[in-house]
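> Provided below for reference: sequence and predicted model.
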Amino acid sequence: MSSTDNNNSNTKDSDQADAWDDLCVNPQQVALETGRQEGRQAGLVSGFNDGKTVGIVKGVEYGMEVGFVKGVVKELSDALLALDNNNADNSNNRFGDAAKVERIQNTLQSLTTLLDAFPSPQESFQGTGIVGQLNSASDDNDDEEALLSGKDGKSSTDLEGHMQRIRAKFKLLMVQLRWNNFSLKAVMDAATAVGGKDDNPTENQTATMIPPTSDW
């Protein structure tokens, strides 16, 4: 037998001895490691499913809110444009004097910029690949935490940050218009109340969902 064969045989015997020693010292190690791996995979699947459910709910909420703000901005912008086209006297129009109209226009412009910058669903998830990254992550907990927290540089877009800026600017617009109680919730509550009384609300009933002209 050559020296190489002897070395290979000694190495194999040494590995077997180490494995046996490990098993004797801690006989539950194999079961603990197997349970850890299975628990980790089950946790990833459960977390993904929970996150998907919450994401759908939040997506609908964000979509409704952004759509509502866009509708309000469009109607107000059209009304101001019509005011300019008619060369109306700003001191007598429903928006107030020239200085107030200018402030409202500036806020509308800022709000429009924020709305245009709000990411689409494709932009929100493009290139994140978070599921694949989690499945291929190492056993190191630090690696998993980095992926989940976005520290790897591939985090999803900060939708909540975008929404907070839009809400703040919209609130400022409502203050400038003196529509202090006008909001998506107020409109939905009014629509629910009208719909509960009559499946086909009249024009006057529908008009109660929006602020009166005198508040402009």
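Thanks, I have the structure now.
> contacts, neighbours, all on C-alpha from now
Noted.
> how about the helices in this structure?
Along the chain, counting by DSSP state H, helices occupy 3-25, 29-85, 98-117, 121-125, 130-135, 141-149, 159-177, 184-197, 203-207.
> pipe the ones you listed into CSV and attach mean neighbour count per row.
Below are the helices of the chain laid out as CSV (neighbours: other C-alpha atoms under 10 Å):
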stretch, mean neighbour count
helix 3-25, 12
helix 29-85, 13
helix 98-117, 16
helix 121-125, 12
helix 130-135, 14
helix 141-149, 14
helix 159-177, 16
helix 184-197, 14
helix 203-207, 11
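> take this one as well and set it beside the first:
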Amino acid sequence: MSKTALVTGASRGIGLETTRRFILNHDDITTVVMFARDSEDFDDNVAALESELPIGRKIVPYRVDVGDRSALKKAVKQAYDEVGNIDILINNAGYTNPVPLQQVKMADFEKTMNVNLYGPFTIVKTLLNRGNRFDLIVNIASTAGINGRSGWLTYSASKAAVINMSQVMREELSIYGTRVVCLSPAAPRPHCAARSRRRRIPARSCSPSTSLR
């Protein structure tokens, strides 16, 4: 039985590698919907994946900012209408701008919550309201959401909320046979940080091996 997956933040890093493994190495998954912001990276990586696609497999790219709620809802509805039921959802898109507490700007705090927390919630809720039934939902959180991290208040707060949201989703959606998994990589990923902060984040955080096995 063929299945369809949706991966957010699919232009690079964990999201791209997840998409690649799904579409090239997973026998059951024949369609992967890719959500990512419009970028050259996304265009190039979509083209590269399309050149490798086995017969009978397809990727469906959508250029959308997960932090833009109205655009996100529209993209989710369009994707559902185009490909049908989303069996596997990987909520991977993330954003952070690490600064000391006294330098946090509310607009940036709101953006962090919009991408990291409200985005995954919006996708799940919109699909459920369309009659979608998930086999698996994977929410990518962080160890910063478990213990907090100095200088990362907004990110830590958003990921703590993702962890708790995942627990509630797990309980509420279990009646439909849906598994909900929350993964917490060891450090924020470089590509989800504001450009001015990317050099400070260790590259090991982008390795997909901890989240895909």
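Yep, that arrived. All of these numbers come straight from a predicted model, not from anything done at the bench.
> what TM-score do we get after superposing?
Once superposed, the chains reach a TM-score of 0.21 (TM-score structural alignment, normalised by the length of the second structure), with 78 aligned residues with a C-alpha RMSD of 5.6 Å.
> buried residues, the lengthiest helix in the second structure. List them.
What stands out as the longest helix in the second structure, according to DSSP H, is helix 153-173. Across helix 153-173 of the second structure, burial judged by 16 or more other C-alpha atoms under 10 Å covers 153-163, 165-166, 169-170, 173.
> how long is stretch 177-186 of the first structure end to end?
16 Å (C-alpha to C-alpha, to the nearest Å).
> which SSE is I23 of the second structure in?
Taking DSSP states H and E as the definition, I23 of the second structure sits inside helix 13-25.
> hmm, back to that, what two of the buried residues of helix 153-173 of the second structure are the furthest from one another?
L153 and L173 (29.8 Å; C-alpha to C-alpha).
> quick one, what contacts K73 of the second structure?
Applying C-alpha atoms under 8 Å, 6 or more residues apart in numbering to K73 of the second structure gives the contacts 122-123, 126.
> let me know the closest of these to V7 of the second structure.
I123 (10.9 Å).
> contacts only, for the closest one.
Counting by C-alpha under 8 Å, 6+ apart, I123 of the second structure has contacts 72-73, 76.
> hmm, try it at 7 Å
73, 76 (C-alpha atoms under 7 Å, 6 or more residues apart in numbering).
> from V60 of the second structure, how far off is it?
The value you get for I123 of the second structure to V60 of the second structure, if C-alpha to C-alpha is used, is 16 Å.
> same deal with I90 of the second structure?
15 Å.
> who has more neighbours, these two?
The neighbour comparison of I90 of the second structure against V60 (other C-alpha atoms under 10 Å) goes to I90, with 23 against 15.
> can you tell me the SS state at the more buried one?
strand (DSSP: H, G, I helix; E, B strand; the rest coil).
> quick one: it from L153 of the second structure, how far?
Distance from I90 of the second structure to L153 of the second structure, by C-alpha to C-alpha: 24 Å.
> and the nearest residue to L183 of the second structure once chain neighbours are set aside, how far is that from N45 of the second structure?
Closest residue to L183 of the second structure apart from its sequence neighbours, by C-alpha to C-alpha, 6 or more residues apart in numbering: I140 at 5.0 Å. The span separating I140 of the second structure from N45 of the second structure equals 21 Å under the rule C-alpha to C-alpha.
> higher neighbour count, these two?
Legend: neighbour count by other C-alpha under 10 Å for I140 of the second structure and N45, higher for I140 (23 against 16).
> longest strand of the second structure?
Of all the elements of type strand in the second structure, the one with the most residues (DSSP state E) is strand 29-36.
> packing partners for that one?
On a contact count with 3 or more C-alpha pairs under 7 Å, 6 or more residues apart in numbering; DSSP states H and E, strand 29-36 of the second structure meets strand 3-8, helix 13-25, strand 58-63.
> now those in JSON lines, with distance to A36 of the second structure?
Output for these, formatted as JSON lines (distance: least, C-alpha to C-alpha, whole Å):
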{"stretch": "strand 3-8", "distance to A36 of the second structure": "6"}
{"stretch": "helix 13-25", "distance to A36 of the second structure": "9"}
{"stretch": "strand 58-63", "distance to A36 of the second structure": "5"}
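> cool, thanks, talk later.
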